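Asker: Sequence plus the predicted model coming up.
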Amino acid sequence: MYTHQKKVITQGAPLAETQKALILVHGRGATAESILSLASPLGANDFTLFAPQATNHSWYPYSFMAPATQNQPALDSALETIDAIVKSILEQGLSSQQIYLAGFSQGACLTSEYATRHAQPYGGLFIFTGGLIGQQLDTSNYQGNFAGTPVLITTGDPDPHVPVSRVNETVKIMEEHGAMVSKHIYPGRPHTILQEEINLAKQILSKASVNK
């Protein structure tokens, strides 16, 4: 088992100029560089971008539906990796509402798990084919209030990795913590991100407010 080396690729103008951050979390077998390629289609070129790289190209070794203990210590280390980025952004004077998080597949699962454990008013969350992590969800892990944070969550039906039932559980818990969730299930969609999903996320990102 493994923990993650702290490797984060940043792109774009400094936070002092952009005043808005987008954290992009790659999927299993992928790279920080590959998830950064989403920035342009999302219309996020005027954001400061942060893309952490998972050790061994995987945030945790087994399925996100496996017992959480089987994915340790990698899972806790992955959550700490995201937390360190968020804290660094906040320390540079931005509010949580100027922080957006996006992930695909395993990265979407990690994004939803991190954000729901640290619920606060983010700018927006984009969960492209993912859901909360664990064989059984421990609701005591989830703290705080999203205070109306817009959340986009998507999956295919069926998806080889992410069952619709877990997406529905995730939506319920996030809504209980104050999120405004937009759920989109695509029948027969392959394990990918459709242009429609990009367009939905782009609508949320285009409303990014800059509090200078």
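Answerer: Yep, it's here.
Asker: contacts and neighbour counts: CA atoms only from here.
Answerer: Noted.
Asker: right, and the helix or strand after whichever helix in the chain runs longest?
Answerer: Longest among the helix segments of the chain by residue count, using DSSP state H, is helix 74-91. The element immediately downstream of helix 74-91 (helix or strand, assigned by DSSP states H and E) is strand 99-104.
Asker: so what's the residue nearest the centre of the chain up against?
Answerer: To find the centre residue of the chain, average its C-alpha atoms and take the closest one (C-alpha atoms, centre = their mean): that gives residue 111, at 2.8 Å. Residues touching residue 111, when contacts are defined by C-alpha atoms under 8 Å, 6 or more residues apart in numbering, comprise 25, 101, 102, 103, 125, 127.
Asker: my guess is it is in a helix, correct?
Answerer: Yes. Under DSSP: H, G, I helix; E, B strand; the rest coil, residue 111 falls within a helix.
Asker: mind checking how far it is from residue 147?
Answerer: Distance, residue 111 to residue 147, using C-alpha to C-alpha, to the nearest Å: 17 Å.
Asker: Need the nearest residue in space to residue 157, chain neighbours excluded.
Answerer: With sequence-adjacent residues excluded and distances taken as C-alpha to C-alpha, 6 or more residues apart in numbering, residue 157 is closest to residue 187, at 4.6 Å.
Asker: Could you pull up the residues touching residue 5?
Answerer: For residue 5, the contact set (C-alpha under 8 Å, 6+ apart) comprises 54, 55.
Asker: hmm, try it at 10 Å
Answerer: Taking C-alpha atoms under 10 Å, 6 or more residues apart in numbering as the criterion, residue 5 is in contact with 52, 53, 54, 55, 56, 77, 78, 81.
Asker: try residue 47
Answerer: When contacts are counted by C-alpha under 10 Å, 6+ apart, residue 47 touches 11-15, 17-23, 39, 98-100, 205, 208.
Asker: here's the one I want to compare it with:
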Amino acid sequence: MLLETIERQTGDNPQWSVIWLHGLGADGNDFVPIVPELVRRHWPAMRFVFPHAPVRAVTINGGARMRAWYDIVGMDLASRADTAGVAESIAQVDALIQREVQRGIAPARILLAGFSQGGAITLSYGLQATTPLAGLVAMSTYLPDPASAASRLVAGATAQPVFFAHGSADPVVPLALGELSMQTLRGLGFTVQGHRYPMAHQVCGEEIKDLADWIEQRLQLPA
């Protein structure tokens, strides 16, 4: 079954779709307010899709049940994300992408974005995207198990450009994890536009502006 979602359209007959994955313990409502701050008037109509992650027990939080894209089983990067949970979420995201395709939006006009845990799924999906998307947006996040990333990479996936943003004072996902992830992606052949902001585990106005600039490049608007 498809995940429950919240949708916002910036106009009739959207030509582009953005699927946005929230962080641990949040839900799809978390990034809905960003739409009017991000979207520019001259952009084509877009559909924003904000799915709710399933509710599951999270080991690192004492087994408490909350919305999560996967269980966090340890603090070190290699074991932080449970493999089965990541695979399940990748499949659920792919189902949402296929729904957009059925609605008439080609993969080349679909952006996949994620914050924190949602960003980890975004990057994991990106490695395995057999049909490249228009781009990947990774905010305050990391690439799970970077040591095995090369073995998970499929042909053509590196055609997807990556916007990667991180806070220099992030106490949840340390900046070093984000920088290692960016280095790993670049080493695999991805084009990564990296940004560092003087903030904690959050989103800031400058980041939204930079992301809008990056999206505008993807839209290939006429001069």
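Answerer: Great, that's in hand. This one's a predicted model, so the numbers in the text were calculated from it and none came from an experiment.
Asker: related to what we said a few turns ago, thinking the residue nearest to residue 157 of structure 1 is in contact with residue 154, fair?
Answerer: No. Taking C-alpha atoms under 10 Å as the contact criterion, residue 187 of structure 1 and residue 154 are not neighbours in contact, 11.1 Å apart.
Asker: Tally up the residues packed near the aligned partner of residue 165 of structure 2 in structure 1, please.
Answerer: Residue 165 of structure 2 maps onto residue 154 in structure 1 when the alignment is built from TM-score structural alignment. For residue 154 of structure 1, the neighbour count with other C-alpha atoms under 10 Å is 26.
Asker: just the helices in structure 2 please.
Answerer: 34-38, 83-102, 117-127, 149-152, 175-188, 205-219.
Asker: Against which helices or strands is the second one packed?
Answerer: Helices and strands touching helix 83-102 of structure 2, by 3 or more C-alpha pairs under 10 Å, 6 or more residues apart in numbering; DSSP states H and E, are strand 16-21, strand 46-51, strand 110-115, helix 117-127.
Asker: what about that helix, how far off from structure 1?
Answerer: Taken against structure 1, helix 83-102 of structure 2 registers an average deviation of 1.8 Å after superposition, with mean C-alpha distance after the TM-score superposition for structure 1.
Asker: how much space between residue 41 of structure 1 and residue 26 of structure 1?
Answerer: Using C-alpha to C-alpha, we find residue 41 of structure 1 at a distance of 16 Å from residue 26 of structure 1.
Asker: neighbour-wise, which of the two wins?
Answerer: Regarding residue 41 of structure 1 and residue 26, a neighbour count based on other C-alpha under 10 Å identifies residue 26 as having more, with 29 against 13.
Asker: What lines up with that one in structure 2?
Answerer: Aligned against structure 2 - with TM-score structural alignment as the criterion - residue 26 of structure 1 pairs with residue 22.
Asker: surely that match meets residue 67?
Answerer: Yes. Look at residue 22 of structure 2 against residue 67 with C-alpha under 10 Å: they come within range, at 9.3 Å.
Asker: what sits in contact with each of these two?
Answerer: Once C-alpha under 10 Å, 6+ apart is applied, the residues that residue 22 of structure 2 and residue 67 both contact turn out to be 28, 52, 53.
Asker: Could you give the number of residues near residue 93 of structure 1?
Answerer: Summarising burial for residue 93 of structure 1: neighbours were counted as other C-alpha under 10 Å, giving 12.
Asker: Could you find the closest non-adjacent residue to residue 39 of structure 1?
Answerer: If the residues on either side of it in the chain are set aside, residue 39 of structure 1 comes closest to residue 45, at 6.1 Å by C-alpha to C-alpha, 6+ apart.
Asker: I should have written residue 9 of structure 1 there, sorry.
Answerer: Nearest-residue entry for residue 9 of structure 1: residue 51, 5.1 Å, with adjacent residues in sequence omitted and distances by C-alpha to C-alpha, 6+ apart.
Asker: Now for the one you found: which residues touch it?
Answerer: Taking C-alpha under 10 Å, 6+ apart as the definition of contact, the neighbours of residue 51 of structure 1 are 7-11, 22-26, 31-36, 82, 85, 102-103.
Asker: of the residues you listed, buried ones?
Answerer: The neighbour count (16 or more other C-alpha atoms under 10 Å) marks 8, 10-11, 22-26, 31-32, 35-36, 82, 85, 102-103 as buried among the contacts of residue 51 of structure 1.
Asker: quick revisit: is it true that the match of residue 165 of structure 2 touches residue 131?
Answerer: Yes. Between residue 154 of structure 1 and residue 131 a contact is recorded at 9.2 Å, counting by C-alpha under 10 Å.
Asker: Aligned against structure 1, show me the partner of residue 152 of structure 2.
Answerer: Alignment of residue 152 of structure 2 against structure 1 is given by TM-score structural alignment, with residue 141 as its counterpart.
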